[in-house]
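Asks: Sequence and predicted structure below; questions after.
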Amino acid sequence: MLIFGLYFSIDPKKLMSDITVTIADGESTQVPISTTVGEVFVALQSNKQRKRTVAAILNGEVVDFNTPLSTDCTLSPVTIDSPEALSVLRHSTAHIMAHAVRDIYGSDVKVAIGPSVDNGFYYDFLRSDPFTPEDFEKIEARMLEIVRTGSLFEKTLYSSAEAIARFEKEEEKYKVELIQDLDVEEVSIYTVGDFADLCRGPHLPSTSFIGAFKLLRVAGAYWRGDEKKDVLQRIYGTAFFDSKALRKHLNNIEEAKKRDHRKLGKELELFTMQDSIGPGLPLWLPKGARMRHQIEEFWKAEHYRHDYELLYTPHIARQDLWKTSGHLDFYADSMYAGMDIDGVTYQIKPMNCPFHVGVYKAKKRSYRDFPLRWCELGTVYRYERAGALHGLMRVRSFTQDDAHIFCRPEQLEDEIFNILDFNLFILKSFGFSEYDIYLSTRPEKSVGTDENWDKSTNALKLALEKKGLKYEIDPGEGVFYGPKIDIKIKDQLGRSWQCSTVQVDFNLPERFELSYVGSDNSEHQPIMIHRALMGSLERFIGVLIEHHAGAFPLWFSPVQARILNITDDQIEYGEKVYAELRAADIRVEKDLRNEKLNYKIREAQLVKTPYMLIIGDKEKEDGTVTVRMRNGKNLDPMTVQEFVALVLEECQHKGDA
């Protein structure tokens, strides 16, 4: 039987033996042991279905057509529009790129590893000469030739000894090292044409499924991330099943460059990073500080409205605090070294939660006190490797919009439900309406009883379901002390950003021996909920800059209006308008220079000023301003008071932009 340029044969007589395969739609069949996934699809799928199937999900794991079946199982097709399909495509395209590089440069190049990653793939190579744009053209041309052959991705199992001997003969030292470190009896090698590579898979059935690809850039990378090992060249690329999707992605890349918060942060004078201060330590410039102030004031007001109380806590504490909490055992690599103060070791704080525990312990608590909801914009300090730092998105000093809720067990579900409501309201206020939600379960390295983990996980799950929110389980990705809900917001380009989190904790109350007097006059242990709505202000503002491309909604824009005069005759009137707007708490600038009006308008537009207030002789005479919006639209002349009312009204409609 011929399908996608592949030949599969299956003896119909064999279909009545050994194991039962259940397809996702409920259809079942019996096949011999060692029948491959590809053979099952050949037998059961229509021609139309087979042309869209690139892999399979076998008992929850993505596998390719080469996989033999050994027990009763459930099999689901991975079609080209399935979430898992792009990863398989990109992994396979990475191998085609390595194939092309070896064809062009031969033994001058040693191949390392080539996985799929978010939005694409990469492959690492050792080569004495740097790869250039001209090299990219050659590699892409050869890749296209390989793709057009329709070659199969064929999997062969080798004993580790055989595989090592093979790659030693080919002088592929990285493959040899990988196999030696795997410490397994056998490994799989995939062959495409005359190129073979060590790989677990999964891969496409054949190269004919690769629709469109593009090599994007090259960067340096240490072999296996070790600074003491070889420096390799990492070629990044991306791939899609059709050229239209590729063009859209490449357009998004160009748009992302324009929206880069580091670029806009400099152009809009929001923040700066300076080596003399230290990497990962942002300085907020006046306009950035003004915007941050608006965000913080909104955050505080809404927390008071939602029955929270505000806390302030120190930046250092005795190191023993984090020993007791358990953070030192789990996060020591991310914490800065202790400091000796009066013979006692102190620690600069990496998180705020132990301080809030201290506030709890400041007095005896009764069951009538609950829930206690405490929030803080607390600045913390964590060590990040220099190579991981990235503008405001990854820093060493950042401010968490932190909160901790202490509640009784019977209050837990309602508190989580209320947090989710509050969280989505905050996100909507900043213009985020799309997000993915994940429920992260117990990791291998954790503390606490199974009973408490089950209670916590079920409470998070019930709150999500009661709210009607779709979510995915993220196995083993909880924090060491409890499960969590993560909300990843999507920006205008469809990129996901981890910001919001809700975590249930039985650990800290137990470690710090927290208690309250219940209605039965006995001592009980409260439950602690950790939650952050924006995550860190630095990261959140970085996302805001890119999401809005610097054209911020009026309510938190650092500048709401700029006054522009036509000639020097209006300078005095311009100063008067400026003073009136400042008195009305409008964030206003003035540009009263002796420059052409069109030049000043252009400058105001470049820095995304929402409103330009133009004044000439007529406006001066009438006591008005002519209002020009940043999109180029002109409004009718209005008085200063009318403009103030317009601004205040627009600021009331948060999240509408």
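Replies: Good, I have the coordinates.
Asks: Going by C-alpha atoms from here, please, whenever you check contacts or count neighbours.
Replies: Will do.
Asks: Can you identify each of the helices in the stretch 151-300 of the chain by residue range?
Replies: 160-169, 173-182, 243-259, 261-267, 286-305 (DSSP state H, counting those that start in this stretch).
Asks: Tell me which other helices or strands the first one touches.
Replies: Spelled out, that is helix 160-169. Where contact means 3 or more CA pairs under 8 Å, 6 or more residues apart in numbering; DSSP states H and E, helix 160-169 is packed against helix 173-182, strand 186-192.
Asks: tell me the angle of that helix relative to helix 173-182?
Replies: Relative orientation of helix 160-169 versus helix 173-182 (axes from the mean of the first three to the mean of the last three CA atoms, to 10 degrees): 160 degrees.
Asks: what's helix 160-169 in contact with?
Replies: Helix 160-169 is contacted by residues 173, 175-176, 179-180, 184-187 when judged by CA atoms under 8 Å, 6 or more residues apart in numbering.
Asks: Please indicate which of the residues you listed are buried?
Replies: 175-176, 179, 187 (16 or more other CA atoms under 10 Å).
Asks: before we move on, back to that, can you name the two of the contacts of helix 160-169 that sit furthest apart?
Replies: Farthest pair in those (CA to CA) is K173 and E185. Separation: 19.0 Å.
Asks: and of the helices and strands packed on helix 160-169, who's closest to P509?
Replies: helix 173-182 (41.1 Å).
Asks: chain center to the closest one: distance?
Replies: 31 Å (CA atoms, centre = their mean, to the nearest Å).
Asks: Need the residues that contact it.
Replies: 110-112, 160, 163-164, 167-168, 187, 198.
Asks: Put this next to the previous one:
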Amino acid sequence: MNLTPCYIYGHFCHVVTRPARGKWSLASAKAGATLKTGPAKFVLQKEIFTLDLERVRHSTAHVMAAAVTRLFENVQLDIGPATGDGFYYDFDLSHRFTPEDFSHLEAEMARLVSANLPFERVEMTRAEAALALKGQRYKLERLADIPEGELISFYRCGDFSDLCRGPHLTHTGEIPAFKLLSVAGSYYRGIETNPMLQRIYGIVAESAQALQTQLDRLEEARKRDHRKLGRELDLFSMHEEVGPGLIHWHPKGARIRALIEDFWRREHFRAGYELLYTPHIGRSLLWETSGHLGFYRESMYAPMVIDELQYFLKPMNCPFHIQIYKSQLRSYRDLPLRWAELGTVYRYEKAGVLHGLLRVRGFTQDDAHIFCTTEQIETEVQRTIRFALSFFKAFGFADISAYLATRPAKAIGSEERWTQATASLEKALKAEGLAYTVDEGGGAFYGPKVDLKVKDVIGREWQLSTIQFDFNMPERFDITYVGEDGQAHRPYMVHRALLGSLERFFGILIEHYGGAFPLWLAPEQVRILPLTDKQIETARQVAETLRSADLRVTVDTGASKLGAKIRNAQLEKIPYMLILGPKEAEAGTISVRSRVGGDQGALSVEAFIQQVKT
């Protein structure tokens, strides 16, 4: 079954049949229904249905909107798409939703589902659509977004209809178990100067049992939310006086960042990279040459004028690295050049999409650019992928997925270069034993790429590394090297980020470990707990000994009782607590308690150091 491109509430998307992940048998299936393997085909009364998870979620969003319009008056509707793990719908009305409303909404949704109401597609002219949407200000604006000549359609479900190109389920009875989760404010179109709408989130699953499993996973994700743990563990903050999406690293968070950066630099030197530092601003001339002012202007901050010249905060590091490349004549003997930078960039993101550390406006990319010859690309790409995998292993990620994006219909660069670059990426993935998915035509216009994604401990997938060929920048800046034949040649240029950005990676790490970082990443590895004030001086001496062994240690000199001190250390997820009372002070030992194993008995300071160092 071929599914056509879909225009949903002002967003273009493609609904495609995918492998079995995310598919289920219909909730309304009769006894004897057969689930076939492969692309999720369901045999029901000799008919074959192919269900896409996004279609189920999207249809459930429509049912929720129908329930809201039945239970409340004067509802202004905006959008209601499927999301990565559920659905939402944005509403504007005088009633302020609370979780207490959800039981009433869910009951109304259940009535609509049990009624087996068909989803009916209705096509209209633009004038007819405008008449149907009379009084719906947001929908009328979404209608205006649809290009002239584009087909305009609605989907009707009972007495509710919505501007939508679909596709949807056959009828509401095909919607399985669902649950409304939360309500939050959301600026219309994500622009903070626009009205604040009310967004209701929900999820859907194939059965009540599966729904409970999903709810349990969401609860675990809530406990691991990096924004919550960031506050509790005093790692980072953001401040309205400074601006949204701009991160303040507190001492403990900054210590972890420094550990990540130190590891990053050390491993890059070992891998044959040289490090660069480049400015935070650049003249408009630079961004005109790179093309950013033409195709990326909306994501750049407004210019500043210095000495009558326009300067922009940099959204990317690439043009600066190219300037360094151009600073001298390059020979084939110089290549490959591997240049890396922890470069802070600034991108304007709408307030509605900002999300803790995961989506910010100022962030530090672990950027690198590799300049090489045709003969070197296979080796360099394989080295890069192997390097990325070593980073994942070091930070505790073992479940890796790879995605190869190939040439789109509109692209720059010769077919020969595209073929060579794509083949080198595919060969490297095979050489490293990575299973990968090919996104045919999904590459950027300027080159093919590989995205590497990791799964965290609760099964969520996060994109980290990107290895991206760029046929655009070398042409725009006219960079060359002198080949063995004495002629000028265009180098291959590979963009590469292993962690993505330090901010986002830190957020992922917090959630992956639930704030209980492994010993080497823990900002405070050891906390010494003196039993009384008489042991404080001895505790400080022990701390100095531990620091001389490169351990990160503090002494709790507070007046709390030992039980409270232990509880505080556990809440702060300190790997080791060392208890020091009169008995330990006299014997020259410490009583060791670990975050995971509990009491480990008395050890000498030297024995403890040896234990944690091995």
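Replies: Right, received. Where do you want to start? Values in this document were obtained by computation on a predicted structure and should not be read as measured data.
Asks: With both chains overlaid, what TM-score comes out?
Replies: Once the chains are laid over each other, their TM-score by TM-score structural alignment, normalised by the length of structure 2 reads 0.87; 586 aligned residues with a CA RMSD of 3.2 Å.
Asks: one step back: pick the most deeply packed of the helices of the stretch 151-300 of structure 1.
Replies: helix 261-267 (a mean of 19; mean count of other CA atoms under 10 Å).
Asks: What about the nearest residue to E444 of structure 1 once chain neighbours are set aside, how many residues nearby?
Replies: Spatial nearest neighbour of E444 of structure 1, excluding adjacent residues (CA to CA, 6 or more residues apart in numbering): G476 at 6.7 Å. Look at G476 of structure 1: counted by other CA atoms under 10 Å, it has 16 neighbours.
Asks: sorry, back to before: TSV for the buried ones among the contacts of helix 160-169 of structure 1, including distance to E523 of structure 1?
Replies: Formatted as TSV, those follow (distance: CA to CA, whole Å):
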residue	distance to E523 of structure 1
K175	60
V176	61
I179	56
V187	57
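Asks: Now do the strands in the stretch 401-550 of structure 1.
Replies: Along the stretch 401-550 of structure 1, the stretches classed as strands by DSSP state E, counting those that start in this stretch are 435-440, 472-474, 484-490, 496-505, 516-517, 523-524, 527-536.
Asks: To A459 of structure 1, which of the ones you listed lies closest?
Replies: Closest of those to A459 of structure 1 is strand 496-505, at 8.8 Å (criterion: CA to CA).
Asks: what distance separates the start and the end of stretch 590-610 of structure 1?
Replies: Using CA to CA, to the nearest Å, the end-to-end distance of stretch 590-610 of structure 1 comes to 14 Å.
Asks: Specify, as a residue range, where that stretch falls in structure 2.
Replies: Taking TM-score structural alignment as the measure, structure 2 aligns residues 555-575 with stretch 590-610 of structure 1.
Asks: Kindly report the same for stretch 538-558 of structure 1.
Replies: Taking TM-score structural alignment, stretch 538-558 of structure 1 hits residues 503-523 over in structure 2.
Asks: sorry, back to before: quick one: which of the helices and strands packed on helix 160-169 of structure 1 is nearest P77 of structure 1?
Replies: Across these, P77 of structure 1 has its closest neighbour in strand 186-192 (21.2 Å, CA to CA).
Asks: Which residue in structure 1 aligns with I260 of structure 2?
Replies: Using TM-score structural alignment, the equivalent of I260 of structure 2 in structure 1 is I295.
Asks: picking that back up, any chance of the helices of the stretch 151-300 of structure 1 in a markdown table with distance to S519 of structure 1 as columns?
Replies: Formatted as a markdown table, the helices of the stretch 151-300 of structure 1 follow (distance: least, CA to CA, whole Å):
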| stretch | distance to S519 of structure 1 |
| --- | --- |
| helix 160-169 | 65 |
| helix 173-182 | 58 |
| helix 243-259 | 56 |
| helix 261-267 | 53 |
| helix 286-305 | 28 |
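Asks: Please enumerate the strands of the stretch 251-400 of structure 1.
Replies: Under DSSP E, counting those that start in this stretch, the stretch 251-400 of structure 1 gives strands at 271-272, 283-284, 309-310, 316-318, 339-341, 344-348, 372-381, 397-407.
Asks: In structure 2, what stretch matches the third one?
Replies: In this case it means strand 309-310 of structure 1. Under TM-score structural alignment, the match for strand 309-310 of structure 1 is residues 274-275.
Asks: how big is the offset of that stretch relative to structure 1?
Replies: Here stretch 274-275 of structure 2, set against structure 1 after superposition, deviates by a mean of 1.6 Å using mean CA distance after the TM-score superposition for structure 1.
Asks: which residues touch T501 of structure 1?
Replies: Contacts of T501 of structure 1 by CA under 8 Å, 6+ apart are 484-487, 530-533, 535.
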